[in-house]
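S.K.: What would the 3D arrangement of this be:
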Amino acid sequence: MSIYLKKPVRGLNLLEEGSIEYSISSQRPKDSKSIGILNLMPNKYETEAQFIKLFDSMKQSVYLRFIRILNHEFKNSYRSYLENTYETFENIKKEKLDGIIITGAPLEKIAFEEVNYWSELQDIFDFIEGNVKTSFFICWAAQAALYHYYGIRKYTSDKKISGVYKHYKVEEEKILDNLSFPLNCPHSRYSGISRSDLENNHGVKTLLNSQEVGELLLFHENKFFILGHIEYDREVLKSEYFRDLSRGIDAQTPKNYFPMDNIKEEPIYSWRNEGKVLFSNWIKYYL
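M.R.: Okay, here's the model as predicted:
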């Protein structure tokens, strides 16, 4: 089926020409599911491209709406682009969304209340609760949503979790249909969630778990929380690793990512199909 976009985004320029079929539509096509993507990642174009590829070739047509935060001063290179291309959440509220995705952000070491758009994000969380069929929160956004909805706190570490880890099924849920286990998924974070808070939660279920890095996918009342980055392209962990080195950070080589841990080799893209299946199931069963 088709991918529809409200406006052409620059992430399209990062895709191989002709590799993705898409259409631009000012209004939601009748045959599509409307999905908002609140893009909090610093590399806006790369994130756009990742999600467009993720939703390519699915059985259900999707209408992707990229959303921006108002109370944040983005880099100059992004400001005018976001204002002209992305929608605000106030505009989105006027039109029905079937589902919403909120991406991660490099804010793990900052208390939620100290994030300059925390109040705005809380308003978005509150609106989602009763007005959107299903939601998918990724990495930092998953930690923020778990904290907002259930009081599940995060912890931070000086050591970064970076690499591709194996995850195993803990409970049955339709979103896991047709996935192979153990499931590989990249992680790139300095934080995690409090186990004690999770054990005293309000019905939040752990669906996927890793012996090495803990919880991956959690679920409660049509809300999904993934602590890894199943949407990442092959090269993202590599780019982050070399970026950290260039900043003088004593970064460890991402685990289970480069063949034989040789950073000169092309990384192993072992999670590509799993990401497509996971989000395809999300659309099929929950939207």
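S.K.: Going by C-alpha atoms from here, please, whenever you check contacts or count neighbours.
M.R.: Fine.
S.K.: Where does Lys276 fall, secondary structure wise?
M.R.: Per DSSP states H and E: Lys276 is located in helix 272-286.
S.K.: Tell me the buried residues in that helix?
M.R.: Arg272, Glu274, Gly275, Lys276, Val277, Leu278, Phe279, Ser280, Asn281, Trp282, Ile283, Tyr286 (16 or more other C-alpha atoms under 10 Å).
S.K.: and this one, so I can compare the two:
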Amino acid sequence: MPIKIPNDLPAAAILEKEHIFIMDSDRAYSQDIRPLRLLILNLMPVKQVTETQLLRLLGNTPLQVEVDFIYTESYVPTHTSQDYLTEFYGTFAEVRHKKYDGFIITGAPVEQMPFEDVAYWEEVSEIMEWSKSHVYSTFHICWGAQAGLYYHYGIPKYDVAPKIFGVYRHHLCQQNEPLFRGFDDEFYVPHSRHTEIRKEDIEKVDELTILAESDDEAGVYAIANLEQRQFFITGHAEYDPLSLKQEYDRDMAAGMPNVNVPKNYYPDDDPARLPVVRWRSVANLLFSNWLNYYVYQETPYELDSLCRYQDNI
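M.R.: Modelled structure (predicted):
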């Protein structure tokens, strides 16, 4: 089944070339199907890149998915035009009365700042609180995961040096967990971050379960409050094959100190060679499992009946 996206969204042309089945808003209205309704809070500076990465994965399932995008009003990104945001995005104020089957909070390039110093922290905090009563399952990515763990459970983040940068081997910590159904015993995921959350802090919170972690220095990878269907993913399974290369090339061109070659990425660690993609199947399974097991199979048909928490908003 297709993923429904706004008419003329630039990501559509890329996805069509990859044979990802999409439909625009006009065609979707003629379908007599109750699609899954997803909301994406896109905190990345270049919105189109992250849109395409996520839509590629959300569209690779037999489910019909309808996506709304929002950005923060308290800080307008400088790498995406206001015209683009006006055409394809909404604000929290415009969707706060709605209910959603699923919600994705992306990463953001603010990880080295204290949470309270981030320009849009109060707004993101309000959105995360709202999600408890208006969303059936929430999927947090990278900084979004750190922000969610801090806001909901008080778990801090810590600076790391050097940067955790590369493609790292992981293993499962829980057997028969639906989110990782079909995964191999070992699997690889990209990471790119200057901060970490620590296992000992997570283990102090009874509601949280560590689902997967790195065999190397990337640490904890997937954490969940399974009862409330909240997932916190510290890596970037959604990354394109060249995402780490682009980050590495950017940092080298900017003359940043101590820029390391991404680990387990280039053959023989040679940046002159094309990277090896080891995480494509991981990304597709991760997102399709989340949609299937934690959104589609359990969400109420009538979203207005969604009331996991008392609605005080």
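S.K.: coming back round to it: so where in structure 2 does the helix holding Lys276 of structure 1 end up aligned?
M.R.: Residues 280-294 of structure 2 are where helix 272-286 of structure 1 aligns, with TM-score structural alignment as the criterion.
S.K.: Equivalent analysis for stretch 231-246 of structure 1, please.
M.R.: Counting by TM-score structural alignment, stretch 231-246 of structure 1 sits on residues 238-253 of structure 2.
S.K.: for the closest residue to Tyr232 of structure 1 other than its chain neighbours, what are its contacts?
M.R.: Leaving out its chain neighbours, the residue that sits closest to Tyr232 of structure 1 by C-alpha to C-alpha, 6 or more residues apart in numbering is Gln50, at 6.5 Å. The contact partners of Gln50 of structure 1, taken as C-alpha atoms under 8 Å, 6 or more residues apart in numbering, are Glu231, Tyr232, Asp233.
S.K.: what kind of secondary structure is the second one in?
M.R.: Per DSSP: H, G, I helix; E, B strand; the rest coil, the secondary structure class of Tyr232 of structure 1 is coil.
S.K.: Same check on the one 5 residues further on?
M.R.: The three-state assignment at Leu237 of structure 1 reads helix, by three-state DSSP.
S.K.: Just give me the neighbour total for it.
M.R.: 23 (other C-alpha atoms under 10 Å).
S.K.: Please name the residues that touch it.
M.R.: Ser162, Gly163, Pro186, Ser188, Pro254.
S.K.: Make a ChimeraX selection of whichever of these turn out to be buried.
M.R.: Command for ChimeraX that selects the buried part of the contacts of Leu237 of structure 1, burial taken from 16+ other C-alpha under 10 Å:
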select :162,163,186,188,254
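S.K.: what's the helix or strand for the closest residue to Ala11 of structure 2 other than its chain neighbours?
M.R.: Distance criterion C-alpha to C-alpha, 6+ apart; nearest residue to Ala11 of structure 2, sequence neighbours excluded, is Thr52 at 5.2 Å. Here Thr52 of structure 2, judged by DSSP H and E, is contained in helix 47-58.
S.K.: Structure 1: matching residues for that helix?
M.R.: The aligned range for helix 47-58 of structure 2 is 44-55, by TM-score structural alignment.
S.K.: Just want to check the distance between Ala145 of structure 1 and His220 of structure 1.
M.R.: 11 Å (C-alpha to C-alpha, to the nearest Å).
S.K.: more neighbours, the two?
M.R.: Shown here are Ala145 of structure 1 and His220; by other C-alpha under 10 Å, Ala145 has more neighbours (23 against 12).
S.K.: Residue in structure 2 paired with that one?
M.R.: By TM-score structural alignment, Ala145 of structure 1 lines up with Gly148.
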